[in-house]
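1. Give the three-dimensional model of this entry:
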Amino acid sequence: MTNKQEFSLKKFFLQWEWLLILVFLLVLAINTHLSPYFLNGAGLRDATMIFLDKAFIVFPMVMIMILRDIDISVGSTVALSSVVMATLYNNLGVPMEAAIIICLLVGALCGLINGLLIIKFKELSAVIVTLGTMILYRGLAYVILEDQASGNFPEWFSFFGWGHVAGIPFILLVFVLFAIGFTLLLHKTTFGRQIFAMGNNPTASRFSGVQVDKIKIIVFVLAGLMAAITAIFLASRMGSTRPNIATNYELDVIAMVALGGISTAGGKGRMLGAIIAIFIIGYLQYGLGLINIASQTMLVIIGILLIVSVVIPKLNLKGIFSRFVKKRNTN
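-> Next comes the predicted model:
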């Protein structure tokens, strides 16, 4: 009985999320050392308004990667959705409330197109398909708005990006609600269990009666929809939009998901890890920004994190830990 409890405890503390918590604390410590302005309650709270907009895309991307797929068109979907919203409001006189709804529909449509192409042309990988739509959606945004910016949103629209509710950033409250919803959807529903089953063995899942194509379409539609939500928060925070916004967002999102412990081979991972990774990369970028680190350097750091997060699980940390403990007991 004692051995069973000891084994369970060891297994609990060897979970990937504990390593992420240590990395998060390390990021806080390094940033605090580098900048005297970092460790400030109000600053840390309000920093979420800067980096949480892209975090909404992380939730469906977790599901996509568990399915062994990927979507690199999400940044372009953000751009197209926001450009359509701004153009409808400023050029065509559509009420802002209706423009926001259409923005969400455009995002969902982009995701639907991705999903339909992927299930229709199964011989093509999701990388190739979404690379094509990434170029397409960004190109459409340039066709609509060319190289111009579009803003002049109503005053109330800025609340999405900069508003507070009881002293808490509105975007943080919305993020928490979506985090809870997607976590329950992935880990506590039949839909979520089917996603894991498909990630482990899509062929067996199909023969077991799982509606593989339908689930893929739903997940990609969710990715497009969440990209549109990102577009709303980003346009609100910036006060305008243009076709080149959200460039490299797909890199940040995929890095957050991979760092969160979602297996690139599919069928494995937890939403909690991705949520912790959001704050690791978010506060890393915020802290580096305080000391004026160039954006190119940030890309290098995020790239390194992405590589490390993919390589470390292959190192068999449990085996290394077990050999270390055995060696200490022998000594």
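
2. can we go C-alpha only for contacts and neighbour counts from here?
-> OK.

3. How about residues contacting the helix or strand R206 falls within?
-> Assigned by DSSP states H and E, R206 belongs to helix 202-207. Residues from elsewhere that reach helix 202-207, judged by CA atoms under 8 Å, 6 or more residues apart in numbering: Q194, A197, M198, V212.

4. Which members of these are the farthest-apart pair?
-> Across those, no pair lies farther apart than A197 and V212, at 9.9 Å, counting by CA to CA.

5. Neighbour count: these two, which is higher?
-> Between A197 and V212, counted using other CA atoms under 10 Å, the more crowded position is A197 (23 against 19).

6. which SS class is that one?
-> Using DSSP: H, G, I helix; E, B strand; the rest coil as the criterion, the local structure at A197 reads helix.

7. how about the strands in the stretch 51-200 of the chain?
-> Taking DSSP state E, counting those that start in this stretch as the test, the strands found in the stretch 51-200 of the chain are 164-165, 168-169.

8. now, of those strands, which is deepest in the fold?
-> Of all the strands of the stretch 51-200 of the chain, strand 168-169 has the most neighbours on average by mean count of other CA atoms under 10 Å, namely a mean of 18.

9. Just give me the neighbour total for F170.
-> F170: 18 surrounding residues under other CA under 10 Å.

10. so who does it touch?
-> F170 makes contact with F159, F160, G161, W162, G163, H164 under the criterion CA under 8 Å, 6+ apart.

11. Repeat that for A141.
-> Neighbouring residues of A141 by CA under 8 Å, 6+ apart: A79, L80, V83, V84, P243.

12. Max pairwise distance over those: which two?
-> Maximum pairwise distance among those (CA to CA): 10.0 Å, between V84 and P243.

13. Before we compare anything, build this one as well:
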Amino acid sequence: MRTYSIWADARWAGRHGIGRYATEVLARLGDTVRSLPFSGKPADARDAFRALGKYDDADLIYSPGYAGFISRAPQLLTLHDLIHLEVGGPQGVKYVAYYNAIIRPIIRRSKAVLTVSETSAHAIREWLGDDTVDVINAGNACSPAFKPPTETTASREHILYVGNMRAHKNPGVAMSILREDEDLRLRMVLPARERSEAILMADRMGVGSRVSVISGLEDQELAREYHSAIATVMPSSLEGFGLPALESVCSGTPVVYWQGCAAIAEAAKGAGIPINELHDPAEWAKNIRAVRDNATPARPTERPSWDDVAKRVSTTVREVASRGLRS
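-> The predicted structure is shown next:
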């Protein structure tokens, strides 16, 4: 059996989002997939132009994120979503140019791209407009730490928001819910660099005294946050997957989300509560009160595992490497 030269861009590894996906998947691909010895940020557009040296002769370069290189080596990317293409203004123009000039040609050449949900797979197929490309949904998963509590949790008086302050996640909607219920509190799990932005927004909305921001949690600590919350709120208008939804329902805590965000509905595995009107805080508050009064644990219809995700990725990596696409 031939041994292929397969290299992975491990710079994506981290705690949350794409970083978590990269960490979990790369750890399970085995010794035949080695890490590129590169530094710098893979998401920096200038990184596409770096000199690859001997790695230009690889059978395949695998990326657990969306970025790639200008190289004669075939590449397999993981396109988690197309949210970048929804960004407006000058930055949005840059993203469109990057996706059209760098990402799309890489995908069309390899005839394959990985993604994390059926929602994203559909969007990618529409964007590519190329039936010869296999768009493979390898799925997503969450840590074993996210499971229902073994002991009864004390009275729950707050809702939980896990994510960041980007516009499409609508953190202001989560804060506006507090205006409808003076006994409710909000805990936000955010990157530390966004703490002051969140606090300023909460103060401007008149709910600053009831909003707490926390950062840098390990899985066990985040699981306790899910356990102690009435519900996790996800007012995103767009997501590629929505990992906090899966983490929450696997922890036994319902997730309340806007019904127009198909990815969150998919991630919640039948244990989510949809909201009809994204910007109606009264509807959010009404459904959260219903969850609090009912106190029924969330029960997802399935629990995806990282082993299954990595197996699908590994199969695709080796299949694309065996095609002999190097030019």
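
14. quick one: TM-score?
-> Overall, the chain-to-chain superposition scores 0.26 on the TM-score scale (TM-score structural alignment, normalised by the length of the second structure); 142 aligned residues with a CA RMSD of 6.4 Å.

15. circling back to that earlier point, tell me which of V84 and P243 of the first structure has more neighbours.
-> P243 (27 against 20).

16. quick revisit: could you redo the contacts of helix 202-207 of the first structure as CSV and give each row distance to S309 of the first structure?
-> Written out in CSV, the entries for the contacts of helix 202-207 of the first structure read as follows (distance: CA to CA, whole Å):
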residue, distance to S309 of the first structure
Q194, 25
A197, 23
M198, 23
V212, 28
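
17. Closest one of those residues to I64 of the first structure?
-> Of all the contacts of helix 202-207 of the first structure, M198 has the smallest distance to I64 of the first structure: 10.6 Å, by CA to CA.

18. I218 of the first structure versus the nearest residue to that closest one once chain neighbours are set aside, what's the distance?
-> Computed as CA to CA, 6 or more residues apart in numbering, the closest residue to M198 of the first structure that is not its neighbour in sequence is S205, at 5.6 Å. Between S205 of the first structure and I218 of the first structure the distance, using CA to CA, to the nearest Å, works out to 16 Å.

19. same check, this time on Y137 of the first structure
-> Taking CA to CA as the criterion, Y137 of the first structure is separated from I218 of the first structure by 19 Å.

20. More neighbours: the two, which one.
-> Comparing Y137 of the first structure with I218 by other CA under 10 Å, the one with more neighbours is Y137, at 23 against 16.

21. Was I right to think that one contacts T77?
-> Yes. A contact is recorded between Y137 of the first structure and T77 when judged using CA atoms under 8 Å, the distance being 6.1 Å.

22. List the residues that are in contact with both of those two.
-> In the contact map built from CA under 8 Å, 6+ apart, the residues linked to both Y137 of the first structure and T77 are C110.

23. Going along the chain, name the helices of the stretch 151-300 of the first structure.
-> Listed from the start of the chain, the stretch 151-300 of the first structure has helices (DSSP state H, counting those that start in this stretch) covering 159-162, 170-187, 190-200, 202-207, 212-238, 249-259, 271-290, 295-311.

24. and those as CSV, adding distance to R323 of the first structure?
-> Formatted as CSV, the entries for the helices of the stretch 151-300 of the first structure read as follows, by distance: least, CA to CA, whole Å:
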stretch, distance to R323 of the first structure
helix 159-162, 50
helix 170-187, 32
helix 190-200, 29
helix 202-207, 36
helix 212-238, 41
helix 249-259, 25
helix 271-290, 26
helix 295-311, 20
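
25. thinking again about what came up before, what about the contacts of A141 of the first structure, which are in helices?
-> Using DSSP state H, the members of the contacts of A141 of the first structure that fall in helices are A79, L80, V83, V84.

26. quick check, nearest of these to L272 of the first structure?
-> Nearest to L272 of the first structure out of those is A79 (CA to CA; 27.7 Å).

27. Next, work out how far apart the closest one and T48 of the first structure are.
-> Applying CA to CA, one obtains 21 Å for the distance of A79 of the first structure from T48 of the first structure.

28. Who has more neighbours out of these two?
-> The residue with more neighbours, out of A79 of the first structure and T48 and counting by other CA under 10 Å, is A79; that gives 30 against 21.

29. how close does the more buried one sit to L222 of the first structure?
-> The spacing between A79 of the first structure and L222 of the first structure, counted by CA to CA, is 17 Å.

30. quick revisit: and the residue nearest to M198 of the first structure, how many neighbours?
-> By other CA under 10 Å, neighbour count at S205 of the first structure equals 18.

31. Then W127 of the second structure?
-> Around W127 of the second structure there are 12 other residues, counting by other CA under 10 Å.

32. That one and A112 of the second structure: what is the separation?
-> Using CA to CA, one obtains 14 Å as the distance from W127 of the second structure to A112 of the second structure.

33. same thing with T315 of the second structure?
-> T315 of the second structure sits 12 Å away from A112 of the second structure, going by CA to CA.

34. and what of V33 of the second structure?
-> Using CA to CA, we find V33 of the second structure at a distance of 18 Å from A112 of the second structure.

35. cool, A121 of the second structure as well?
-> 12 Å.

36. ok, these two, which is more surrounded?
-> More neighbours surround A121 than the other of A121 of the second structure and A112, with 24 against 21 (other CA under 10 Å).

37. pretty sure the more buried one contacts T115?
-> Yes. Counting by CA under 8 Å, A121 of the second structure does reach T115; the two are 6.3 Å apart.

38. which neighbours do those two share?
-> In terms of CA under 8 Å, 6+ apart, A121 of the second structure and T115 are both contacted by the residues V135, I136, N137.

39. Skipping its backbone neighbours, what lies nearest the spatially most central residue of the first structure in space?
-> Of all residues in the first structure, the one closest to the mean position by CA atoms, centre = their mean is V58, 1.8 Å from it. With CA to CA, 6+ apart as the criterion, V58 of the first structure has its nearest non-adjacent residue at 5.6 Å, and that residue is V253.

40. Quick check, that neighbour in contact with I57.
-> Yes. Look at V253 of the first structure against I57 with CA under 8 Å: they come within range, at 6.8 Å.

41. All set now, cheers.
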